[in-house]
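> I'll drop the sequence and a predicted model, then ask my questions.
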Amino acid sequence: MAKVIPGRQTAEIEGPFVVFIIGVRINKWLSVGQWLPVVQAMPPMLKELYANKELGFLDAAYFMSARGPSIVQYWRSYDQLERYARGGEHHLKAWKDFNRKARTGQAVGIYHETYLIENGACESIYVNMPATGLGRAGKLTPVGAGSETSRERAGLGRRGEEGGSRSTE
């Protein structure tokens, strides 16, 4: 079990980075033969990424909804993410298999969203949590002067600047 870090922490990460969210939606639960291979394709890809950090992959966090799993991935750059999508050994096979099977029915769907954080501006708070999400991809630091509010952590300044109001976690 991951060690809980007491108190309030925020994540720091140097330079630009990419947040990539990918998920599976199981539309027909009884069509196990169509959706199970899609779900099973992700672990080998993640194993490949964790074993080859030079590819630009930083970390991933898993989430489960009522309709299937989603994964939030953190990447150093969009170019590295795209290079893996087009050339990663496990990804190309999974991509081709899914596209072939997707034509045969609608039992399973996939989605992805990609967010490019060019200026490093992001906001996070972790209270009595182990390193999680961006806190694992980057590094955790204690919340202190200049990072007490959500606005400050996002690099937007103090209350009243840029027309905003005070925001907390």
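Cool, got the structure. Residues are numbered from 1 along each chain as shown.

> CA atoms for contacts and neighbours, from now on please.
OK.

> Please, where are all the strands along this structure?
With DSSP state E applied, the chain shows strands at 5-12, 17-26, 57-65, 68-75, 108-117, 126-129, 139-142, listed in chain order.

> Tell me which residues touch the residue nearest the centre of the chain, please.
With the centre of the chain defined as its mean C-alpha position, the nearest residue by Cα atoms, centre = their mean is residue 72, 2.1 Å away. The contact partners of residue 72, taken as Cα atoms under 8 Å, 6 or more residues apart in numbering, are 19-22, 60-62, 133.

> Skipping its backbone neighbours, what lies nearest it in space?
Once flanking residues are discounted, residue 72 sits nearest to residue 21: 4.4 Å by Cα to Cα, 6 or more residues apart in numbering.

> Using PyMOL, define a selection of the buried residues within the contacts of residue 72.
In PyMOL syntax, the buried subset of the contacts of residue 72 is picked out as below (16 or more other Cα atoms under 10 Å):
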select buried, resi 19+20+21+22+60+133
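
> Please compare the first structure with the one that follows:
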Amino acid sequence: MAQQIFAGRHTADLGRDTITVFLIGMRPNRWWKIAKVSRVAAAMPRMLQHLATDPDAGMLGYEQWFGRTTMLLSYWESPEHLRRFAADKESPHLAPWRRFMKELSGTGDVGIWHETYQVPATGIETVYNGMPLFGLAKATAHAPLGARNNTAKQRMGRAPGPKVP
């Protein structure tokens, strides 16, 4: 199915004071151990499905890329939402993480990485030109550029718009 392309320039309207950005990925280091790599990779779709069906979990949206080093970029309500999901015994994260730590951590067969950023809305500048809904605008609100937010300087340092439900 073709995605709608938005002509012209748009930006993200966060509707909040801060956003939590979480990057996570994996890197197979020993291709001949593909079964182990596959077990690690297979856990992520279940986690994303769970998060997509539970808005109270706090994940606002994500984008992902595949390659030698895979990457998932996700946007969250807060670091507390992210930590609560990671530690929740009922979520599909804790058991695969414990299994990875027991079976693969320290072996070098598969690398796992993540980074978390708590970013104030006034420290964010976004622009999308001729793009489908993407990134932060897809996770929050997509807004056309106008006289008040036309330049990067105008967008950077702006207070957030109305709260996004």
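Right, received. Where do you want to start? All values derive from a computational prediction rather than experimental measurement.

> Quick check: TM-score for this pair?
Once superposed, chain against chain, the TM-score is 0.88 (TM-score structural alignment, normalised by the length of structure 2); 155 aligned residues with a Cα RMSD of 1.5 Å.

> hmm, back to that, counterpart of the residue nearest to the centre of structure 1 over in structure 2?
In structure 2, residue 72 of structure 1 lines up with residue 73, judged by TM-score structural alignment.

> still on that earlier bit, which one, of the strands of structure 1, ends up nearest to residue 90 of structure 1?
Distance to residue 90 of structure 1, taken as Cα to Cα, is lowest for strand 57-65 among the strands of structure 1, at 14.4 Å.

> Give me the longest helix you can find in structure 2.
Longest helix in structure 2 by number of residues (criterion: DSSP state H): helix 34-53.

> Now that we have the contacts of residue 72 of structure 1, can you turn them into JSON lines and tack on distance to residue 95 of structure 1?
Below are those laid out as JSON lines (distance: Cα to Cα, whole Å):
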{"residue": "19", "distance to residue 95 of structure 1": "20"}
{"residue": "20", "distance to residue 95 of structure 1": "16"}
{"residue": "21", "distance to residue 95 of structure 1": "16"}
{"residue": "22", "distance to residue 95 of structure 1": "13"}
{"residue": "60", "distance to residue 95 of structure 1": "19"}
{"residue": "61", "distance to residue 95 of structure 1": "21"}
{"residue": "62", "distance to residue 95 of structure 1": "20"}
{"residue": "133", "distance to residue 95 of structure 1": "25"}
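
> From the contacts of residue 72 of structure 1, pick the one nearest residue 109 of structure 1.
residue 22 (10.9 Å).

> which residues does the closest one contact?
70-72, 110-113.

> hmm, which two among those residues are most spread apart?
72 and 110 (13.7 Å).

> Next one: residue 78 of structure 1 from residue 87 of structure 1, what distance?
Separation of residue 78 of structure 1 from residue 87 of structure 1 (Cα to Cα, to the nearest Å) stands at 14 Å.

> Who has more neighbours out of the two?
Between residue 78 of structure 1 and residue 87, counted using other Cα atoms under 10 Å, residue 78 has the larger neighbour count: 19 against 12.

> thinking again about what came up before, from the contacts of residue 22 of structure 1, list the buried ones, please.
70-72, 110.

> quick one on the thing from earlier: quick check: of the contacts of residue 22 of structure 1, which lies closest to residue 55 of structure 1?
Residue 55 of structure 1 has its nearest neighbour among the contacts of residue 22 of structure 1 in residue 72, at 16.6 Å by Cα to Cα.

> now that closest one: how far from residue 32 of structure 1?
Residue 72 of structure 1 is 24 Å from residue 32 of structure 1, by Cα to Cα.

> cool, residue 94 of structure 1 as well?
The gap separating residue 94 of structure 1 from residue 32 of structure 1 is 17 Å, by Cα to Cα.

> out of the two, which sits in the busier spot?
residue 94 (20 against 13).

> what residues are up against that one?
Residue 94 of structure 1 makes contact with 38, 41, according to Cα under 8 Å, 6+ apart.
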